[in-house]
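Participant: Whatever this is, show me its structure:
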Amino acid sequence: MDETHELRAWLTALRTPGLGSGGLRERLDATDGDIDAVLRNLHRHRTALGEEAKVWLDAPDEARLAADIAWLAEPDHHLLRCTDVDFPPQLENIPQPPAALFVAGNPGLALLPQVAIVGARSASAAGMAHASAFARALAQAGFAITSGMADGIDGAAHTAALDAGGSTLAVIGTGADRVYPRKHHALARRIAAQGALISEYPLGTGARADHFPRRNRIIAGLSLGTLVVEAGLRSGSLITARLAGEQGREVFALPGSIHNPLARGCHRLIRDGARLVETAAEIIETLTPAARMLGGELAARLGSAGVAASEGDTTSAASDDPAYRDLCGALGHDPATLDELVQRTGQTASALSSMLLMLELQGRVETLPGNRYQQLPG
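Facilitator: Got it, this is the predicted structure:
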């Protein structure tokens, strides 16, 4: 299927009123991932979805779809679909997993071991300092830092990870082409250039109060563990922590003064079973086995999809595979961006992201700031 045609079909389905991720995934499962078959099914049963869906499916807004496709054609803009081999497997078992994710930046970062750092928007100076220190230490230990790009703790965590030369992902409650809050325009540009902005919402979607609790399930789902730095008793960060716990992920909380209202949410989490932590080393020690397991699962997943052989012989398989040889030749000795590698190899960004991750797991490639890749000697 032509890539533009397939993208248009996906975008049409994602914008269908009343369908939602669950409805789209259900139909994809019934058609073995055939998005064209899904659209045919939707059109046949369009009246059952309501009048808005019928109007959209009878006459989709071609200008809107063209704008979506134009955005995706720009460098470092991607649509990760649940049918793609490099769609984050961590999200498959969360409540209402997204059908697709719009990404501005490096989509491969969603496969890295991540720690979510969340907390109060109106954080104290001490809370901001704690968030920065933990994010910096965790990033230097090889964990990607994931948060929601909100004021306060979120912004401090993203900034510290970037300043440390690490990876950071912002899961946002607007379209990937929007920035909220507006004060974070510069931060959003840095994240897109050195990390990834991620949204399940169609492009152009503005800020809505109900979107932010929903995006929290993705923050928790992508991450091996969630650290709550400061939170009041009604903080949205407690939603993220609860979802992380329900998903079987680790929940960490920083204790604080009994006189600080922003410590009460953390104290409640600790009473309910969250791990009290005082240093990043405690989080690193707890999550390192899970990070290694995730790496092994990803190697097996990507290998079974045809980008490498069995888990036991991935190094030689990558060396023998002509596609890998072409990629290593295209990398050369100087750092290259994903878009440059697409142009040099003729491979899709999705396929290259999977192959680069496999090479990174083997210690043959490293990811550099600015979404660049460097081949390592050896």
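Participant: C-alpha from now on. contacts and neighbour counts both.
Facilitator: OK.
Participant: which residue lies farthest from the center of this protein?
Facilitator: His259 (36.1 Å; Cα atoms, centre = their mean).
Participant: That one and His267: what is the separation?
Facilitator: Shown here: His259 relative to His267, a distance of 12 Å by Cα to Cα, to the nearest Å.
Participant: Sequence B follows; please return its structure for comparison with A:
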Amino acid sequence: MAGMSAAVAHPPATAADPLPALRLALAGGPRAPRRALLQAGPAARPDPELAARLDAVPAPLLERCLAWLEQPGHHFLPWNDPRYPALLRECADAPLALFVAGDPDLLWRPALALVGSRAASAGGRDNARAFAHAFCRAGLVVASGMAAGIDGAAHEAALECGGGTVAVLGTGPDVAYPRRHAGLLERIAAHGAVASEHPPGTPPRAAHFPGRNRIIAGLALGTVVVEAALRSGALITARLAATYGREVFALPGSIHHPQARGCHRLIRDGAQLAETPEDVLAGIAALAGHLARQLAPPPAARPGPATTPAQPRGDHDKLWQALGHDPIPMDILAERTGLTPATLSSMLLAMELDGRIVVEHGRYARRSSGDGPGA
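Facilitator: Next up, the predicted model:
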């Protein structure tokens, strides 16, 4: 694990050799030169300042990351990896790499961020659960930060109904915060995905949580704030979502409830009022249609962060033929079409928003009046 000298090239990581990209991710410092080095490939050499930081990456830290990656279900996605989520990559401040425990395909699927106060009321937690259930029934992934209160309720609800959920952490991917969420962390890693830009073993630090919030906002088509005080991390997530061109929604509350004031401020500042999950689903329709092409993962052989082309017409026809009037789960559609769940998710979302299919409890069926993929 000796340090890499300035004269040694730093190629982008591959499945067989994550070490060069790991060094870049762990070296710290300005993101732009490290991203450029990832993109440049084996012929590139770091500038002296970056080379010194690469040499200073502690060997025990590298060893800990490599040992974590050897475990089943653990993944490292550098920015130039074709598996890196497309919507997040569009953000100028996207992390250089992600450590993911669980199913990395979930990071590609259409998602809504559901966030709010750690000191949530019972009604707020009930609202988070109801909205999460509705989003999962619509085939969307629920993304949140696994904090106490609203975040935890949203993840729990998504797991209960068998939907997809992504937890983005301000710690390492193996460190639960708060500690009482250790069991929740294990369940999300087993049935969803846990993502972090911080290496395994990283403890909670206050400075990490705004960065976590930007990842949540960047992964999602929109951010829904259930409850929030005037000074709240959820408001940071909402503001970041707006800067990324994503939709922002806020649930109203009592004028006497301190945890409603942040939501009311968001609404005054232009966030969409969300009284029902249907308000949110209608609100993301235009954006989802525009971004659906970005949600289909590129072929594994495609190098670098190239723009993903529109789905071939034949794939849409193949999916339409695989659908029936009886609800069908995603895994059966994948078997019938040979398409990945991530690709299917983006296509199914577009079909649902066009009114050609219905989604119930994660199962998909043609509408009785559906006219086919070209309608």
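Participant: what TM-score comes out when they're superposed?
Facilitator: Scored against TM-score structural alignment, normalised by the length of the second structure, the superposed chains reach a TM-score of 0.77; 321 aligned residues with a Cα RMSD of 3.3 Å.
Participant: that older thread, which secondary structure state does the residue farthest from the centre of the first structure sit in?
Facilitator: coil (DSSP: H, G, I helix; E, B strand; the rest coil).
Participant: which one in the second structure is aligned with it?
Facilitator: By TM-score structural alignment, His259 of the first structure lines up with His256 in the second structure.
Participant: residues touching its match, list them.
Facilitator: If you count contacts by Cα atoms under 8 Å, 6 or more residues apart in numbering, His256 of the second structure has none.
Participant: count of neighbours near Thr308 of the second structure?
Facilitator: As a burial measure, Thr308 of the second structure scores 16 neighbours (other Cα atoms under 10 Å).
Participant: isn't it right next to Arg302, touching?
Facilitator: No: when contacts are counted by Cα atoms under 8 Å, Thr308 of the second structure is not listed as touching Arg302 (9.7 Å).
Participant: Now do the SS call for the residue sitting nearest the centre point of the first structure.
Facilitator: Centroid-nearest residue in the first structure, with Cα atoms, centre = their mean: Ala110, separated by 4.1 Å. At Ala110 of the first structure the chain is in helix, as set by three-state DSSP.
Participant: Show me what it lines up with in the second structure.
Facilitator: Per TM-score structural alignment, Ala110 of the first structure is aligned with Leu107.
Participant: Not counting sequence-adjacent ones, nearest residue to its match?
Facilitator: Closest residue in space to Leu107 of the second structure, ignoring its immediate chain neighbours: Pro85 at 5.6 Å, by Cα to Cα, 6 or more residues apart in numbering.
Participant: contacting residues for the counterpart of that neighbour in the first structure?
Facilitator: In the first structure, the residue matched to Pro85 of the second structure (TM-score structural alignment) is Pro88. Going by Cα under 8 Å, 6+ apart, Pro88 of the first structure touches Ala110, Leu111, Leu222.
Participant: report the longest helix in the second structure, please.
Facilitator: Longest helix in the second structure, counting residues (DSSP state H): helix 122-137.
Participant: So what touches that one?
Facilitator: 112, 114, 141-142, 149-150, 153-158, 161-164, 226-227, 276-277, 281, 359-363.
Participant: about what we covered before: quick one: the residue nearest to the centre of the first structure and Leu57 of the first structure, what's the gap?
Facilitator: Taken as Cα to Cα, the span from Ala110 of the first structure to Leu57 of the first structure is 32 Å.
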